[in-house]
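Colleague: fold the stuff below for me.
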Amino acid sequence: MCGAGWPIATCLEKRRSNCGLIMSEISLALWRDIMTHLRQQHTSLCRQWFEQLQPVDMNAGLLTIQTNNAVQQNYLQKRCVRQFTEAAQLATGALVTVEFVDGVAIPSTNKPNVAPNNQVNASNHHIASQPASISNGQKQIDWLEDQLVLSPDYSFDQFVTGPENELAYSAAVAVANHLGSTYNPLFIHGGVGLGKTHLLQAICQTVLSSNPGLPICYLSCGTFVNQFLDSIQLGQMNEFRRHYRQVHLLVIDDIHFLANRERTQEEFFHTFNELKQLNRQIVLSSDSPPSEIPKLAERLVSRFQSGMVATVAKPQFETRVAIVRAKARLRDLELPDDAVSYIATKIDTNARELEGALTTIQGHATIHQKSFDLTLTRQVLGDPTDQDQTRQVTLQQVIDAVTKSYNVRLSDLQSKRRHKSITLPRQVCMWLARRRTRFSLQEIGGYFGGRDHTTVMHAIQTVDQRVKDDTNFAKQVNKLDSLLSNNRSTDDPR
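Modeller: Here you go, the predicted model:
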């Protein structure tokens, strides 16, 4: 039903023969139907800032939706078109498509503003001066498509600070406001899901907000490596170097993937030097500090350490409570304090798993039409007072236990080193991860240095066989397994 009390089909018919006022009413009615569908069928997708979106035109089967800024527009266009189109088609009963535009929409063209070739389109945060394709019959390197998509969720306003991340947060804010002159480079390191990517994206968003035309580049280290190799193969190194050496802000996530890649390290070394000489800002993230990245050239280690090196650590209870509340507000969820505290107590690893818990509980609440309260939270996450229910073990807990027991570092486990002192704890990690977590063989192998599932299978078989043959080894591994299953502090089990 539309806002006037008519079925949607009737409203659409009236739209064809009436003017402005009816059009406004129909748009509002359609929008309510679309948003209702999204909340019911795509609960985890919806955000509080969706309320700021405005439908501005419906013409020739194209629904144009206006966003508040370029970051929202690019995020929605890249990640949410399918869900919005599905909702629009159900609301109208027609083959409607959806597009998002930034700022003042132009209904006559239904196209967002496009930057000239010598400028940067902020909605894609890329260098537009380089062609996205090269029409010479060769394989084309799409410089633009491979950049990471900025999420409106990852702003400084949404970042929860605590003693575990205060330095990294303050440094990131300073860098965003004073590119090239404060903490250059900025190197942020820490475990999985602790906020490194959030800070990197917050820097990008702050810079784009104040300087929409500034050339910036935000990508994963894996993309940098792949584009470098493709450029060599296709004879396009001049384009590669122009692409990366004219930016004012270069942000690379997971720079530790440069490990063991000598040619890529050489190229990045020269890119780093040229940007630094021009006072262009460089921001990097890694799972370990520069000195612990295996087989990273000393001259790169030295340069990475020449600016600010800041760590992010596991959040304490108070910080976890604040994270849960912040994530709930972002999803427009009202949570009682006891449910918030329960989630923060139950999930003690990182922000990503806290958000995953919220998504899971929210999904149960929507599907079963229940209130998001402590009772439902206990049902979904499990009750620690129930002795028959084993608490789910996280991959980080497995890693913490093994690295402490064998006195090795995570970077060692993820490296290509084959020495027995590294290979054995890596195999034990894989064995415990498969036994105590829900990760697949492929996911486990990917985390430990990009190894395939057959390597994980071999590791499991090796540990199983050694448990049978070596009594002392069996005791050590079984004690680790017992500590994890009981979710107790992982004291050295040797």
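
Colleague: please make it C-alpha for all contacts and neighbour counts, starting now.
Modeller: Will do.

Colleague: tell me who's in contact with the residue minimising distance to the centre of the chain.
Modeller: Geometric centre of the chain, nearest residue: residue 197, 6.2 Å, by Cα atoms, centre = their mean. Residues in contact with residue 197, defined by Cα atoms under 8 Å, 6 or more residues apart in numbering, are 253, 285.

Colleague: what helix or strand does it sit in?
Modeller: Per DSSP states H and E: residue 197 is located in helix 196-210.

Colleague: just give me the longest helix of the protein.
Modeller: helix 20-41 (DSSP state H).

Colleague: and after that helix, which helix or strand comes next?
Modeller: By DSSP H and E, the next helix or strand past helix 20-41 is strand 54-59.

Colleague: quick one: distance of the following helix or strand past that following strand to the chain centre.
Modeller: Per DSSP H and E, the first helix or strand lying C-terminal to strand 54-59 is strand 62-67. For strand 62-67, the distance from its own C-alpha centre to the chain's C-alpha centre is 26 Å (Cα atoms, centre = their mean, to the nearest Å).

Colleague: to compare with the earlier structure, here is another sequence to fold:
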Amino acid sequence: MSLSAGNAQQTSSQDLSGKDQEVHMAIWGSVCDKFCREFGQNAYDTWVSHLIFSSFEGGVVSLAAPTRFVRDYIQSHYATRLNDFFKADLVGMHELVIRLDSSLQSKHREEQAESKADAQSGDSAVVTSANFEGSALDQRYTFDSFVVGKSNELAYAAAKRIAESDEIAFNPLFIHGGVGLGKTHLMHAIAHEIRRKAPQKKVVYVSAEKFMLEFIAALRFKDTHAFKQKFRNVDILMVDDVQFIANKDSTQEEFFHTFNALVDNRCQLIITADRSPTELEGIEERIVSRLGWGLVADIHPTDYELRLGILQSKAEANDKVIVPQDVLEFLAKRITSNVRHLEGALTRVMAFAELVGRPITMEMTRNVLQDLIRANDRKVTIDEIQRTVADYFSIRLSELLSDRRARNIARPRQFAMYLCKQLTNRSLPEIGRKFGGRDHTTVMHAVRKVEELKEQDSQIEDDIGRLMRQLEG
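Modeller: Okay, the predicted model is just below:
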């Protein structure tokens, strides 16, 4: 994901010029990157994407908003964090001001009108929200640009099947995984492919947040009929981040009836969340049950090979700067949290090199990404792994470290040894000593055993994935 380039252009040329403009463009892009990582793509698209960087004078950063509503909402919900992001990158900055710029209102209205026109046009297979921006498709998110690896191959194959087949093989398709692992990318890719292959089909892609906001607006203006027509008179409905409607009783009621109506009419549903249906908290049991009716596909955290492949693909698509292989390998090893952070890191390095006109080196990369590298350097300890595994399997820590060979104790012990090997820099003898003085060959056996079990049993692979996410998070 590259926010830097796109948002750096949203800068008032009358206030900035020359080198200052380039610097502020880069800083604004960095702030947008940080905002998106913390609050998500939907929040960025809905609110911050409409801001314009106006000026930086006397320690005051000035942003312009197109409407009073956008300005007031950002001031009450996001201004504090935006201020923190600017202070981290901009020396001497001490205040953030968001002002209303009436000259931007016409552009804002044009964007809304275009969004509404696209939604009503028969030429477009994707219906975007008429009242809230943020449901438009990203042209970069296609199947061709999605790098497939072991951690995401099931979700990718299922998405391709839906996009290319006229038959409904599973309904719904439920894709779950952590932030920035590619769930939204796959949904956009499905919509792009359907628009190309079957433009007559009516497809709605919307975030769960926007589904809720539009439902609230429909209730407020007594127009629930139009709301139902929009979301039930479709061929395919895609709802992103369904966990957002947790504890929203009225929205869940409407979502439940929308779900049933679409299934009864043999319309395809594709839903994403940050966890599996059974782990969703605050979601009614009847909805949880229906979410598991079709195919549930998990996107696991990326491994080193997949991260390197993603970086190589992104670097090859950029013809302005050359990224050395050792820099790509360094990023693949050090930025392990999610794909969004990984791509954002490479984007920052390439943007910096282009702006200052210097070749990319390892030293430059380390300097540009100091904050991100520090954030990904959180050390996981053997003690922490042991406690986490014991809690996960509901056994006592003393049992995990004991000589007991009962299956319900030995298997978690092997899991813990495997995780110690994967997540720490400790040697096998050191790991063995931390498990009651065991020999390093015992640790080797445990690692090999878990790797074999992961290949044979998807439940074990799922358990390992959850433990890794818990420890790395």
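
Colleague: rewinding a little: aligned partner of the residue nearest to the centre of structure 1 in structure 2?
Modeller: Under the alignment by TM-score structural alignment, residue 197 of structure 1 pairs with residue 184 in structure 2.

Colleague: distance of its match from residue 317 of structure 2?
Modeller: 20 Å (Cα to Cα, to the nearest Å).

Colleague: before we move on, the earlier item: got the angle between the longest helix of structure 1 and strand 62-67?
Modeller: Between helix 20-41 of structure 1 and strand 62-67, the angle comes out at 80 degrees (axes from the mean of the first three to the mean of the last three Cα atoms, to 10 degrees).

Colleague: other residues contacting helix 20-41 of structure 1?
Modeller: 1-4, 8, 11-12, 14-15, 45-46, 55, 83-84, 87-88, 90-92, 366.

Colleague: could you give the angle of it to strand 54-59?
Modeller: Using the same axes, to 10 degrees: helix 20-41 of structure 1 against strand 54-59 is 110 degrees.

Colleague: in helix 20-41 of structure 1, what counts as buried?
Modeller: By 16 or more other Cα atoms under 10 Å, the buried positions in helix 20-41 of structure 1 come out as 22-23, 25-31, 33-35, 37-38, 41.

Colleague: with stretch 261-270 of structure 1 instead?
Modeller: Buried, per 16+ other Cα under 10 Å, within stretch 261-270 of structure 1: 264, 265, 268.

Colleague: which ones are touching the nearest residue to residue 216 of structure 1 once chain neighbours are set aside?
Modeller: Excluding the flanking residues, the one nearest residue 216 of structure 1 by Cα to Cα, 6 or more residues apart in numbering is residue 249, at 4.7 Å. When the contact criterion is Cα under 8 Å, 6+ apart, the partners of residue 249 of structure 1 are 179, 215, 216, 217, 280, 281, 282, 283.

Colleague: rerun that using 7 Å as the cut-off
Modeller: Applying Cα atoms under 7 Å, 6 or more residues apart in numbering, we find residue 249 of structure 1 in contact with 215, 216, 217, 280, 281, 282.

Colleague: number of residues surrounding the first one?
Modeller: The reference is to residue 215 of structure 1. When neighbours are defined as other Cα atoms under 10 Å, residue 215 of structure 1 has 23 of them.

Colleague: distance of the aligned partner of it in structure 2 from residue 62 of structure 2?
Modeller: Alignment note (TM-score structural alignment): residue 215 of structure 1 maps to residue 202 of structure 2. Using Cα to Cα, one gets 42 Å for the distance from residue 202 of structure 2 to residue 62 of structure 2.
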